[in-house]
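# Sharing a model that was predicted from the sequence below.
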Amino acid sequence: MSEPEQQQHTARPKQLGDVPISILDLASITTGSTAAVSLRHTLDLAQHAEKWGYHRYWLAEHHNMPGVASSATSVVIGYVAGGTSTIRVGSGGIMLPNHAPLVIAEQFGTLESLYPGRIDLGLGRAPGSDQLTARALRRGPGSDGQDFPDRLGELRTYFNPISGSSMRVRAIPGEGLHIPIWLLGSSGFSAQLAAQLGLPFAFASHFAPDFLLQALDLYRSYFRPSEELANPHAMIGVNVICADTDEEAERLATSAYQQFLNIIRGRTGQLQPPVDNMEELWSIQERAIVKGQLSFSAIGSPKTVRAQLEQFQQMTNADEIIVASAIYDHDARLRSYELLADITGIKPQA
């Protein structure tokens, strides 16, 4: 995008209480448990989240990961939407290089037909898997994300055919339905593409925070108003682990630390229970890497978490915050989200 196309947008800074709070769920499978239990916990959390006033409930596509139960993301979205009544449900996200755009248009057209006005389609361009898994997904050599803009254009055309065209392939259901499309990313590519198309943008700062401020600046500076949005709408990801005391929250957070430690060691596995001392598990260098990747985390008592979230909000002026919480115990995860709802001032459902 050339410099003359740059758009400037000014708005008063948003306070924490001004922005909707949403949930990103990976449907984590804990050690010794099963995907079936994980999915029941997902629905239970979504039902509580709806009651507490959370805005969206998103699920993420990951494959070949023993600790993630949301690989069939559209199916899980239908399960959650069917068990709730008002909260928006969607993908955070669908990895479009893994799928034919027609299939995604039909799947989300079906979801929107079943649960009208409640479905979001968040899209990512990363493959989200290793090469062996990529081959198992039947992706060809060109499906590496480089053709993401073309795939996105094809997908959007299935929902909104070009006037006067005689499309021989149509998405039924899907055609003519309004399903909000979000672009997700951790770099400038999706930020600029979302700006160019006038779409909402979500940054994966909960695990890749380094380019966050630059990406938000690109998105806001180059945003072009569209039929979807008159002004840019940026959402940031934050890890939140809230408990009654700082000490309890820090102990709960060791499950997330172990999860990311295994990732940087090239391992995958189920979510581990908390430990008393992480220093016995990681080196100084590994600790620095994990803490860096999780730097957009609010961990502690309600007072501590609120102060951290206010700091992130001041830094980014986000329009929305989506929260991930890798907490081993389901009741502790529910408690964390209940405390978060209280300290952020979101409105419980009447």
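Alright, I've got the coordinates. Note that the structure is predicted; figures quoted are calculated from it, not measured.
# C-alpha only now, for contacts and for neighbours.
OK.
# which residues in the stretch 151-300 of the chain form helices?
Taking DSSP state H, counting those that start in this stretch, the helices of the stretch 151-300 of the chain run over residues 188-197, 212-221, 246-264, 284-293.
# Tell me which of those sits most buried.
A comparison of the helices of the stretch 151-300 of the chain by mean neighbour count, using mean count of other CA atoms under 10 Å, puts helix 188-197 on top with a mean of 22.
# tell me what that one is packed against?
Secondary-structure packing of helix 188-197 (3 or more CA pairs under 8 Å, 6 or more residues apart in numbering; DSSP states H and E): strand 181-185, strand 201-203, helix 212-221.
# before we move on, the earlier item: residue 319 is nearest to which of the helices of the stretch 151-300 of the chain?
With CA to CA as the criterion, residue 319 lies closest to helix 212-221 of the helices of the stretch 151-300 of the chain, at 10.9 Å.
# Compute the inter-axis angle for the closest one and helix 188-197.
20 degrees (axes from the mean of the first three to the mean of the last three CA atoms, to 10 degrees).
# what angle separates helix 212-221 from strand 181-185?
Here helix 212-221 runs at an angle of 150 degrees relative to strand 181-185 (the same axes, to 10 degrees).
# And the strands in the stretch 51-200 of the chain?
All strands of the stretch 51-200 of the chain, identified by DSSP state E, counting those that start in this stretch, fall at 56-59, 88-95, 119-124, 181-185.
# Save the ones you listed as TSV, and put in mean neighbour count and distance to residue 81 too.
Below are those laid out as TSV (neighbours: other CA atoms under 10 Å; distance: least, CA to CA, whole Å):
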stretch	mean neighbour count	distance to residue 81
strand 56-59	27	9
strand 88-95	26	6
strand 119-124	25	8
strand 181-185	24	17
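# Quick one: those strands as TSV, columns for distance to residue 70 too.
Output for those, formatted as TSV (distance: least, CA to CA, whole Å):
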stretch	distance to residue 70
strand 56-59	7
strand 88-95	10
strand 119-124	14
strand 181-185	17
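# Please name whichever of these is nearest to residue 248.
With CA to CA, the closest approach to residue 248 among those belongs to strand 56-59: 25.7 Å.
# Got another one to weigh against that:
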Amino acid sequence: MKLSVLDQSPVLAGTDPQEALRQTTELAEWTDRLGYHRFWVSEHHSTGSLAGSSPEILAAHLAAHTDTIRIGSGGVLLPHYSPFKVAESFRVLETLHPDRIDLGVGRAPGGLPNINLALNKGNVPNVEGYPAQVEELIAYLHGHDPHGMGIQATPTGDTAPPVWMLGSSGTSARVAGELGASYSFAHFINGRGGTRAMERYFNHFTPSLQQTEPDANVSVFVVCAETDQRAEYLASSLDLALLQIEKGGRRTHFPTPEEALSHSYTVFEEERIADNRKRMIVGSIERVKEEIEELASLYQVDEIIVNTIVTPFEERLKSYELLAGAFELSTSTTMT
């Protein structure tokens, strides 16, 4: 079983965006030493509680501060950008760090609806053209000239970062399969229907320039602690954060467990928390290990991407350490 990391650079209570990015760097270094397989960072815009707005820049920084863990985007929101420019950005990363870079792409706005306008000169992007964009992107990354314009995405080289299509629906899964890309299902966004989406990916996979066999993983919220009681206490802050996200509005930070436990929940909010728990794995080391293995078996994948957002930051580090120990990723590193 491979374990990986999705970090959205959350701004925790009592911190600021600068500290959030410093914590992302520390977490990348920490999980690299622990033996995690890959570390992806996200793209969110005009969001006070998430500091990561430019994954390609952050990935360059993280790759320079780590040794073996794969670094990538989870992901670049391709409809906003030129596939040629994205290919060149990631060809630079690949040239600097050969065989360590992943290019995850998605088609979501990455924030409030007006983000679409701000990123596209006042226009709404053509999301219907997204599959063609991905096809172009793969071609450019591999040194091809898909439109016969006499150009190449430079710098050229012998290796290319794999394109991962990120999604939370069956539509994106089918497109990923048909284009011969790798596929990552966002279970932490959509706790329902993921297995059917993954089946679509496998059933529609067609060999491509990039790969001859399907490659897939699943991302999920995880909170791991030494006891179920401690894990539930820490996860209460994520429960409240997800409610706040659903209500909309601007947030400046992720709440603390103390804030969550002092909140007076309505019956509707309690129902939403129970439903959102389908997107999360929470518990002691033994329980979380068992549920991660069950999730991997359910999706028929051998890699789970873990997204842990709890306060304080030290508890995030500890959760990843406990998981690494449970899955025997590495036995040479302990927290100081």
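All right, it came through fine. Computed from a prediction, not measured in an experiment: that's the story for all the values here.
# among the strands of the stretch 51-200 of structure 1, which is nearest residue 296 of structure 1?
Between the strands of the stretch 51-200 of structure 1, strand 181-185 lies closest to residue 296 of structure 1; by CA to CA that is 15.3 Å.
# Contacts only, for the aligned partner of residue 251 of structure 1 in structure 2.
Counting by TM-score structural alignment, residue 251 of structure 1 corresponds to residue 233 in structure 2. Going by CA atoms under 8 Å, 6 or more residues apart in numbering, residue 233 of structure 2 touches residue 257.
# Likewise for the one 3 residues further on?
Counting by CA under 8 Å, 6+ apart, residue 236 of structure 2 makes contact with 257, 260-261.
# Please indicate which of those residues are buried?
257, 260 (16 or more other CA atoms under 10 Å).
# Which of the contacts of residue 236 of structure 2 are retained in structure 1?
Counting by both residues aligned by TM-score structural alignment, their matches' CA atoms under 8 Å, those that remain in contact in structure 1 are 257, 261.
# Not counting residues beside it along the chain, what's closest to the counterpart of residue 138 of structure 1 in structure 2?
With TM-score structural alignment defining the correspondence, residue 138 of structure 1 maps onto residue 120 in structure 2. Among residues not flanking residue 120 of structure 2 along the chain, residue 80 sits closest, at 6.3 Å (CA to CA, 6 or more residues apart in numbering).
# That neighbour matches what in structure 1?
By TM-score structural alignment, residue 80 of structure 2 lines up with residue 98.
# That match reaches residue 127, doesn't it?
Yes. Between residue 98 of structure 1 and residue 127 there is a contact under CA atoms under 8 Å: 6.5 Å.
# so what sits against both of the two?
residue 134.
# Return the residues in contact with the counterpart of residue 13 of structure 2 in structure 1.
Aligned counterpart of residue 13 of structure 2 in structure 1: residue 31 (TM-score structural alignment). Residue 31 of structure 1 makes contact with 270-273, according to CA under 8 Å, 6+ apart.
# swap in residue 216 of structure 1?
With contact set as CA under 8 Å, 6+ apart, residue 216 of structure 1 has these partners: 191, 234, 316.
# What lines up with residue 303 of structure 1 in structure 2?
Per TM-score structural alignment, residue 303 of structure 1 is aligned with residue 286.
# What helix or strand is its match located in?
helix 285-299 (DSSP states H and E).
# residues making contact with the helix or strand following that helix?
Next in sequence after helix 285-299 of structure 2, counting helices and strands by DSSP H and E, comes strand 303-307. Residues from elsewhere that reach strand 303-307 of structure 2 (CA under 8 Å, 6+ apart): 1-7, 188, 216-222, 292, 296.
# and if you look at stretch 77-96 of structure 1?
Under CA under 8 Å, 6+ apart, the answer for stretch 77-96 of structure 1 is 24, 42-43, 46-47, 50, 54-61, 73-74, 111, 115, 117-128, 148, 151-152, 184.
# chain center to that stretch: distance?
Centre-to-centre, stretch 77-96 of structure 1 and its host chain are 12 Å apart (CA atoms, centre = their mean, to the nearest Å).
# In structure 1, what stretch matches stretch 170-184 of structure 2?
Stretch 170-184 of structure 2 lines up with residues 188-202 of structure 1 when matched by TM-score structural alignment.
# what's the answer for stretch 306-318 of structure 2, then?
Using TM-score structural alignment, stretch 306-318 of structure 2 corresponds to residues 323-335 of structure 1.
# For the matching stretch, list every residue counted as buried.
Using 16+ other CA under 10 Å as the test for burial, stretch 323-335 of structure 1 gives 323-330, 332-335.
# Just the ones in helices from these, please.
Members of the buried residues of stretch 323-335 of structure 1 lying in helices (criterion: DSSP state H): 330, 332-335.
# and of these, the nearest to residue 292 of structure 1?
Using CA to CA, residue 333 comes nearest to residue 292 of structure 1 of these, at 23.0 Å.
# Now the closest one. Nearest residue, chain neighbours left out?
residue 327 (5.5 Å).
# Might you report the residue contacts of that neighbour?
Counting by CA under 8 Å, 6+ apart, residue 327 of structure 1 makes contact with 241, 252-253, 255-256, 333.
# again, but for residue 48 of structure 1
residue 334.
# That one matches what in structure 2?
Residue 48 of structure 1 maps onto residue 30 in structure 2, with residues paired by TM-score structural alignment.
# related to what we said a few turns ago, what about the helix holding residue 286 of structure 2, how far off from structure 1?
For helix 285-299 of structure 2, the mean deviation from structure 1 after alignment is 1.8 Å (mean CA distance after the TM-score superposition for structure 1).
# Need the residues that contact that helix.
For helix 285-299 of structure 2, the external contacting residues (CA under 8 Å, 6+ apart) are 194-195, 198, 218, 222, 224-227, 281-282, 302-304, 322-323, 326-327.
# how about 7 Å then?
For helix 285-299 of structure 2, contacts defined as CA atoms under 7 Å, 6 or more residues apart in numbering pick out 195, 198, 224-226, 281-282, 302-304, 322-323, 326.
# Just tell me what residue 100 of structure 2 corresponds to in structure 1.
For residue 100 of structure 2, the residue aligned by TM-score structural alignment is residue 118.
# What is the neighbour count of that match?
Per other CA atoms under 10 Å, the neighbour tally for residue 118 of structure 1 reads 19.
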